[in-house]
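starting from these lines, generate the structure:
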Amino acid sequence: MADFDLAIIGGGLNGVSVARDAAGRGLRVILLEQGDLGSAASSASPRLIHGDLGLLERRALLRVRTALAERDIWLRIAPHLVRPMRFAIPAHSDERPPWLLRLGLLLYDRLASRTQLPASVTVDVTHHPIGNALKRPFGTAFEYSDCVVDDSRLVVLNAVDAAERGAVIRTGARCVRADRLECWRLAVIDRGHRRVITARALANATGAWTTSVAETVLRMRPPDVRAAQMSQIVVRRLFDSDNVYVFQNADRRLIFASPYERDFTLIGTVGHKFKGDPAAVSMAAADVSYLCDAVNRYFREPIELFDVIRTVSGVNLAVRADPRAAGDGSVAFDAGRRKPPLLTIFGGDVTTSRRRAERAVSRLSPFYPMSPRWTATAPLPGGDFQWPRFDAEVDAARQRWRFLTEAQAQRLAAAYGTRLKAVLGEAKSRAELGPGFGPELTAAEVRYLMTTEWARFPDDILWRRSKLGLTMSAGDREALAAFMAAMGADRVSKPG
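As a prediction, the model looks like this:
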């Protein structure tokens, strides 16, 4: 008998979503990730949960409608991670005419007819906060509703939910060989130790490494794909209004400028073909200049290359024969007589990841008895409240832990939702949470992230479980590294 029903290679958003779905349907699941969860493209998305206005121009109305339905599902099941925002498109005299923008947004509203989010409106920016950051003579903008998401935490909480439903999540575990016998036999280097795992089915969810894993680990013909690099930049906060700007660029691309971690702005996305090692992806100076120039057409306060605090890049794949379906991603299935099933899942955006995983796991239903589809209604950990009550969750956190500032309560509620007690416990003061690493991070939170969310190194916490790396000093980083190393050594020394 095989050790597991399904083994998954890759701990990005696709991999953890498949693990969550399959574990919730009753399968015995193991997920193997050679590094940290969401450490590649899954942490380098534009952080949007949306229907994608650009698809309207390509007349992909069904895809827009499907994505908008998924947007509403995410709001229900992850209200702490997914936040509704008002998006503003200033009308530019050199770009799409205002009547076309208005017509497109009316159609966008219609395709999302069952949503609780406000409909699109026309705004006079000369008398609206949206216009404060814009150059003159912008006079009109169009506002509509979509959502932003903490993409890194979405990955982690999918894994947490999968684990709570019985899945085994192993980070620092690299699959070096997979033999397709009566069942899959996997050779794994698990934190320096070699072990063998058997599984009745295998999923290759290695993202940008899908081709190389197919060739070297599975020793099979790889899928015919094209790779694209997607990049964003992080700069200081450029506007005070709590909305996302959507700028029409001269090449007809849409550029988004979003509030990011309170004091910053995320600007993106620029994309192009990619060749090389996805582990060494970096943003070219020309791409940085492109994004700076794009927003400088609109914002009153210009930004230059030296204003860029951080660049964020990742590599995504799409089937070469159908590049228009890049947002949906790809799910391929291979099985035959005496051949255990193989799923290959890659690409796609954050918005449709849940649905993509559901579709993938359903391909296994002829081989296993499993319960019905369920992920559209079950909240992610900490998400068992309705999204209009997020501010009430923040207020409740401040009432219970009175030492929290408003900003601290906002960050913690957005990260942990109703599970914040598991992090802060019954602490009556900040001192009871242990040593601090900067004004935000405490030893209690670090312990929780290491014991519950698979954090092993400082970057796992500073750039994926949070974005506190943007503001943490070098001294605090060193103290955090020493604390985590000591805690890791202590855990290893204790039996069990």
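
going by C-alpha atoms from here, please, whenever you check contacts or count neighbours.
Fine.

how far does the longest helix that the chain contains sit from its chain's centre?
Among the elements of type helix in the chain, defined by DSSP state H, the one spanning the most residues is helix 474-493. Relative to its parent chain, helix 474-493 has a centroid offset of 27 Å by Cα atoms, centre = their mean, to the nearest Å.

contacting residues around the residue most central in space within the chain?
With distances taken as Cα atoms, centre = their mean, residue 151 lies nearest the centre of the chain, 2.2 Å away. With contacts taken as Cα atoms under 8 Å, 6 or more residues apart in numbering, residue 151 has the following neighbours: 42-45, 47, 350.

and for comparison, fold this next one:
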Amino acid sequence: MRDLLIVGGGINGAGIARDAAGRGLTVTLVEQDDLASHTSSASTKLIHGGLRYLEYGEFRLVRESLRERERLLGIAPHIIWPLRFVLPQTRSPRPAWLVRTGLFLYDHIGGRRSLPGTQTVPLDGACGEGLSDRRGKAFVYSDCWVDDSRLVVLNARDAADRGAEVLTRTRFLSARRDADGWRAVIDDGGAAREIRARILVNAAGPWVADVLGRVPSNRQRPGVRLVKGSHIVVPRLYAGEHAFMLQNPDRRIVFAIPYERDFTLVGTTDEPWTQSPGPATIAPDETRYLLETVARYFARPVAEGDVKWSYAGIRPLHDDHAASASAVTRDYVLDLDGEGAPLLSIFGGKITTYRKLAEHAMATLGPWLPASADWTAGQALPGGALPDGDAEALVLGLQASHPGAATARLRRLVRAYGTDAAAILAAGGEDLGGGLTTGEVDHLVAREWARTSEDVLFRRSKLGLHVPPGTRERLDAHLSRAAARVPC
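Below is the predicted model of the structure:
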């Protein structure tokens, strides 16, 4: 009998699994595809308070998010780092006094400690380079960048290191209550398997309603509103390591963010999703909208043929009946069905608040669990215990011990694996292209549940944007050999 069965291997499911396992509970997490294979790898890659949410009166959410921004930066400095955002006022539909008031609140309501505050800068300086209109001024404020899919994987890995069972490519089929808890049936590699658990946690993201439909109940549940967000990746639009927050005439916000050294990430859109949950792709009108935003602000022309990559995800937001998809709350709702064995369903949320959401989930389930203390705020994720939180110092140390290794590769490994980078370097192996070695792939298979080239090239890394032709084929061949070595 497990204490918790968690359905869903996105950021909320992985975060709850880590928190629960660290409290000494027995945990099984099931994910129908790869970890972070849907919504949690399709974000704008930001740990942020959500400046625009102030406009909708979401003060509690913004305050909690800003506090979490500092905590997450502390526990995962290898995959999260500070980023300055330039907010031009030249084409703003909002008056400067309103934006400055919002930024004043943003600087102060979350207990900012380590990040610099807001400044006002001229656009004819370095902060405006690349813009087509460099007249006037801009506000510059702070938030953080995150490798979103790695954040999910590292939470799952920490959960597994603390005793959790993590089952990817495993479908939840059904569950029913009995006198002792839950009898759940899962599809484990084509064979039905029963799992007994005291508590069922539904963190299935866009599939939250689908999971509820597989569990008999007469309760009325909260509604879920599915919203698609899409992004494009184009050749680098400007110099500098800052991002831009761009305000469109329709008052929607689009970010332009330095991405993978050679590119700029542009997004997101907010479009209602009326189909059943499933893999999402960007629509032509979304691509046009983002390209029009680029053309509105930047000097460099970008056409549809310049888009190097795009991705889309479906956000499972709590339905607050807002008039537009952009205005739907990003706050989360925990719905507890305590009529018999507990069922906790997660609606909404954002990647920045996942850790606090997990704490709230454990508090909500407290009456059915042994007493325990919150612990995740101060415990580094795997690889995150950097001396003084300094990733570049670790890069320099690895350069000294591996003088033949390219600096760009060392920096990539540190930014992905933190203190585990040394072990991956020591594993060696054949270079499959672009600095991806068989030793690194074997680590991803053995420790991070990678099974396919998509898992490796676009979720565990973003090397799919960089590797030469032939790498995917060599990687597929190596993964096939690795799968053949796994014992039955």
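
got the contacts of residue 151 of structure 1 as JSON lines, with neighbour count columns?
Shown next, in JSON lines, are these (neighbours: other Cα atoms under 10 Å):
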{"residue": "42", "neighbour count": "28"}
{"residue": "43", "neighbour count": "23"}
{"residue": "44", "neighbour count": "21"}
{"residue": "45", "neighbour count": "24"}
{"residue": "47", "neighbour count": "22"}
{"residue": "350", "neighbour count": "27"}
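
map residue 189 of structure 2 across to structure 1 for me.
In structure 1, the position corresponding to residue 189 of structure 2 is occupied by residue 191, as judged by TM-score structural alignment.

what's the distance between the nearest residue in space to its match that is not next to it in sequence and residue 192 of structure 1?
In space, and not counting its chain neighbours, residue 191 of structure 1 is closest to residue 172: 5.4 Å by Cα to Cα, 6 or more residues apart in numbering. Remark: distance between residue 172 of structure 1 and residue 192 of structure 1 (Cα to Cα, to the nearest Å) = 9 Å.

between these two, which one's more packed in?
A count of neighbours by other Cα atoms under 10 Å puts residue 172 above the other of residue 172 of structure 1 and residue 192, at 16 against 10.

return the distance of the counterpart of the more buried one in structure 2 relative to residue 316 of structure 2.
When structure 2 is aligned by TM-score structural alignment, the residue opposite residue 172 of structure 1 is residue 169. Distance of residue 169 of structure 2 to residue 316 of structure 2, given as Cα to Cα: 21 Å.

swap in residue 17 of structure 2?
Going from residue 17 of structure 2 to residue 316 of structure 2 by Cα to Cα gives 20 Å.

hang on, the earlier thing: the match of residue 189 of structure 2 reaches residue 175, doesn't it?
No: with contact defined as Cα atoms under 8 Å, residue 191 of structure 1 does not count as touching residue 175 (11.3 Å).

quick one, which of those two is more surrounded?
Here residue 191 of structure 1 and residue 175 are set side by side on neighbour count (other Cα under 10 Å), and the busier one is residue 175, at 23 against 13.

stretch 404-412 of structure 2 maps to which residues in structure 1?
Residues 403-411 of structure 1 are where stretch 404-412 of structure 2 aligns, with TM-score structural alignment as the criterion.

ok, residue 17 and residue 316 of structure 2, which is more surrounded?
Under the criterion of other Cα under 10 Å, the comparison of residue 17 of structure 2 against residue 316 puts residue 17 first, with 34 against 28.

look up the closest residue to the more buried one, ignoring the ones flanking it.
Nearest residue to residue 17 of structure 2, sequence neighbours excluded (Cα to Cα, 6+ apart): residue 159, at 5.8 Å.

contacts only, for the aligned residue in structure 1 for the one you found.
Counting by TM-score structural alignment, residue 159 of structure 2 corresponds to residue 162 in structure 1. By Cα under 8 Å, 6+ apart, the contact list for residue 162 of structure 1 reads 16, 19-21, 23-24.

likewise for residue 467 of structure 1?
For residue 467 of structure 1, the residues meeting the contact criterion (Cα under 8 Å, 6+ apart) are 261, 461.

which position in structure 2 pairs with it?
Correspondence of residue 467 of structure 1 to structure 2, assessed by TM-score structural alignment: residue 462.
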